[in-house]
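Q: Attaching a predicted model along with its sequence, questions to come.
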Amino acid sequence: MTAPVHSAGRWCLASWRSVRLGYQRLHQTQASGRETHFGFQTVSEEEKGERVYHVFESVAKNYDVMNDSMSLGIHRLWKDWLIRHMKPTPGTQLLDVAGGTGDVSFRFINYIRAQREKLYRDKLDSQETLSWSDISKSYSNKDQGSLMGSHAVICDINKEMLKVGKEKSLQLGYSEGLSWVAGDAEELPFADEKFDVYTIAFGIRNVTHIDKALEEAHRVLKPGGRFLCLEFSQVTNPLLARLYDLYSFQVIPVLGQVIAGDWKSYQYLVESIRRFPPQEEFKEMIEDAGFFKVTYHNLTSGVVSVHSGFKL
């Protein structure tokens, strides 16, 4: 009787990862039967892609207004936290997937500009004998400069979202350091090892094959590059979780109807959050894609979380 027990214990210790990978492959095999989820519905993979595209095509013009309304503006703080956690340095090449209307990339540009301003002020402070004309001339030259080589590529599969983002960038005065590319997160139109940082905010739960999107993120990052994902997650506080569910299902679709004239799209968005893997499970998926030092931070008691990983 002792041998089977010892064998089982050794198998449990050595094979847990294989079992998990086997489960994921089984799930993928089921998906290869061309069925997946769209919110709480079961649909074909092709139909999900089309439906998700139409959802964001429908909400694009009111996307920013709805984000403010649904989150009471807190989404702005979450995105600010993401950039502070990233801590991009001058010269950073960012790929912002599902970047839509540009919120993350605009914040990235602002952060780099603030860094450049600090470096410039530090340089002036170190020179004690500058005249007013010297300072004025230096500022004139500074304004002609770039973002010290930093650049953000906003990639989104939805052309309407990109259109809205481009218009927004012009209105806000972002004239440099940005590119807009139509592309699928599961098949990115970029060369291997091109970017320093990959971000995806509130987008990965909408792709048909999350594992493929993660593999593509790993492919396009340089060695040492960083993956960052901001996404709705599993609320850790039981009381808040109940209130959050009530708000999500009873209020958000109503807001969608009142503000955007679109109940169904926001009903899907609420349902898609509930179908997304919880924090630990998503962490394991990121590790399986080849990333190391994978961690996550819960924000607002897990209403959203930021997952981070490195390509080593």
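A: Happy to help now that I have it. Numbers count the residues shown, from 1 in each chain.
Q: from here on, contacts and neighbour counts on C-alpha atoms
A: Noted.
Q: who's in contact with the host helix or strand of Y111?
A: Here Y111 sits within helix 103-125, counting by DSSP states H and E. Applying CA atoms under 8 Å, 6 or more residues apart in numbering, the external contacts of helix 103-125 come out as 79-80, 83, 88-90, 96, 99, 130, 135, 147-148, 150-154, 169, 174, 177-178, 201.
Q: Which of those residues are buried? Put it as a PyMOL command.
A: Buried subset of the contacts of helix 103-125, written as a PyMOL selection, criterion 16 or more other CA atoms under 10 Å:
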select buried, resi 79+80+83+88+90+96+99+147+150+151+152+153+154+169+177+178+201
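Q: From the contacts of helix 103-125, which land in strands?
A: Among the contacts of helix 103-125, the residues falling in strands (DSSP state E) are 96, 151-154, 178, 201.
Q: Kindly reformat those residues as a markdown table and extend each row with distance to T208.
A: Below are these laid out as a markdown table (distance: CA to CA, whole Å):
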| residue | distance to T208 |
| --- | --- |
| D96 | 18 |
| H151 | 28 |
| A152 | 25 |
| V153 | 22 |
| I154 | 20 |
| L178 | 27 |
| A201 | 16 |
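Q: another one to put next to it:
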Amino acid sequence: MNVQAPRILLRRQLLGGVKRRASREPYRCFSCSVRDAQQQTPPPKSPQHAQGTTHFGFETVAEALKEQKVGAVFSSVASSYDAMNDFMSLGIHRLWKDHFVRNLNPGRNPLTSSSSDQGWNILDIAGGTGDIAFRMLDYASTINNDAHTKVTVADINPDMLAEGRKRALSTPYARSPRLKFVEANAETLDMIPDSSIDLYTVAFGIRNFTHKGTALREAYRVLKPGGVFACLEFSKVNNPLFDAFYKRWSFGAIPLIGQVVAGDRDSYQYLVESIERFPSQTEFRDMIQDAGLLVPGQGWEDLTGGIAAIHKGVKPT
């Protein structure tokens, strides 16, 4: 029996069962021209959407509907999450995540350059599959000899959390108090006390939030003074020729692979559109600052020519 069928049916119902729009036709194959890709541009971004509406990829939808649509997408791709990121990054996302964790150095006391006696309290948002959480705990334990750092994985999607709990069974943390999974919306983290988190991470998730500014302000609230916000997200390629190749790959190949491999073209089409709609490095840095966080240096580190970027912010002491 095809266990994916109910999820695919639900996704199609939430997406309205609408046939592919004609405007997406230029991206159906690898041979599409860069000129055609450039003609397929999203509506101009505005700091404020019309009241009650937001974007879902290149579509404008009611804010209340976006959460359902995004939920349908991630329920559909939960079991193939690593494969999805492999397609979108040519497999390099694994190296990015390793670099992200090394850069944050979980479990290390920044004042003494030694292992923290109490460990860190880490909140990993939109991390349902545990991809970042497992890396954080492994790094703290093996590199910093820290047996106390703990990670709470929060995700709005129960299917992603179920995948993470299943994966955790093959790690040392399956029944450990150092790892916890909770279903939560990043915009309303009511279960997390004020000023209680040492490190807030979000990897390849924030572009799907309906109100990114609200989520950033929640990050500010839950962080301790001196606590760090760290985000790994797809971003804007900074070389025009490389960008043209990357767009051809993204819009031409990824939805096609989604259709062939997962029988789900629409979800993968949304995911590449969501990358295109995400703010530039400068714009997102400004959003982090607007939430009250202090941005070190220029505020971000480009990875692989800007395909992805790491953003940081620190809560003032």
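A: Structure's in. What do you need? All figures in this text were calculated on a predicted structure; none of them were measured in a lab.
Q: overall similarity of the pair, as a TM-score.
A: The TM-score (TM-score structural alignment, normalised by the length of structure 1) is 0.79; 257 aligned residues with a CA RMSD of 1.5 Å.
Q: returning to what we had before: closest to D68 of structure 1 among the ones in strands among the contacts of helix 103-125 of structure 1?
A: A201 (15.1 Å; CA to CA).
Q: what does the closest one align to in structure 2?
A: Aligned by TM-score structural alignment, A201 of structure 1 pairs with A203 of structure 2.
Q: For burial, what's the neighbour tally of W132 of structure 1?
A: W132 of structure 1: 9 surrounding residues under other CA atoms under 10 Å.
Q: Can you tell me what sits against stretch 263-272 of structure 1?
A: With CA under 8 Å, 6+ apart, stretch 263-272 of structure 1 has contacts from 38-40, 55, 58-59, 205-206, 248-249, 252-257.
Q: Looking at the residues you listed, state which has the most neighbours.
A: P253 (24 neighbours).
Q: OK, contacts around it?
A: With CA under 8 Å, 6+ apart, P253 of structure 1 has these contacts: 262-267.
Q: Repeat that for V251 of structure 1.
A: Applying CA under 8 Å, 6+ apart, we find V251 of structure 1 in contact with no residue.
Q: got the residue ranges for the helices in the stretch 51-200 of structure 1?
A: Shown for the stretch 51-200 of structure 1, the helices assigned by DSSP state H, counting those that start in this stretch span residues 63-71, 74-86, 103-125, 132-143, 159-172.
Q: what's around the aligned partner of L221 of structure 1 in structure 2, how many residues?
A: Matched to structure 2 by TM-score structural alignment, L221 of structure 1 sits across from L223. By other CA under 10 Å, the residues close to L223 of structure 2 number 27.
Q: which residues touch the corresponding residue of structure 2 for D288 of structure 1?
A: Aligned counterpart of D288 of structure 1 in structure 2: D290 (TM-score structural alignment). Under the criterion of CA under 8 Å, 6+ apart, D290 of structure 2 has no neighbours.
Q: returning to what we had before: so which helix or strand takes in the residue nearest to the match of A201 of structure 1 when sequence neighbours are not counted?
A: Using CA to CA, 6 or more residues apart in numbering and skipping residues adjacent in sequence, the residue nearest A203 of structure 2 is L232, 4.5 Å away. According to DSSP H and E, L232 of structure 2 maps onto strand 223-234.
Q: what about the helices in the stretch 201-317 of structure 2?
A: Under DSSP H, counting those that start in this stretch, the stretch 201-317 of structure 2 gives helices at 212-222, 240-248, 254-262, 265-277, 281-290.
Q: which stretch among those comes nearest D36 of structure 2?
A: Taking the helices of the stretch 201-317 of structure 2 one by one with CA to CA, helix 240-248 is closest: 9.5 Å.
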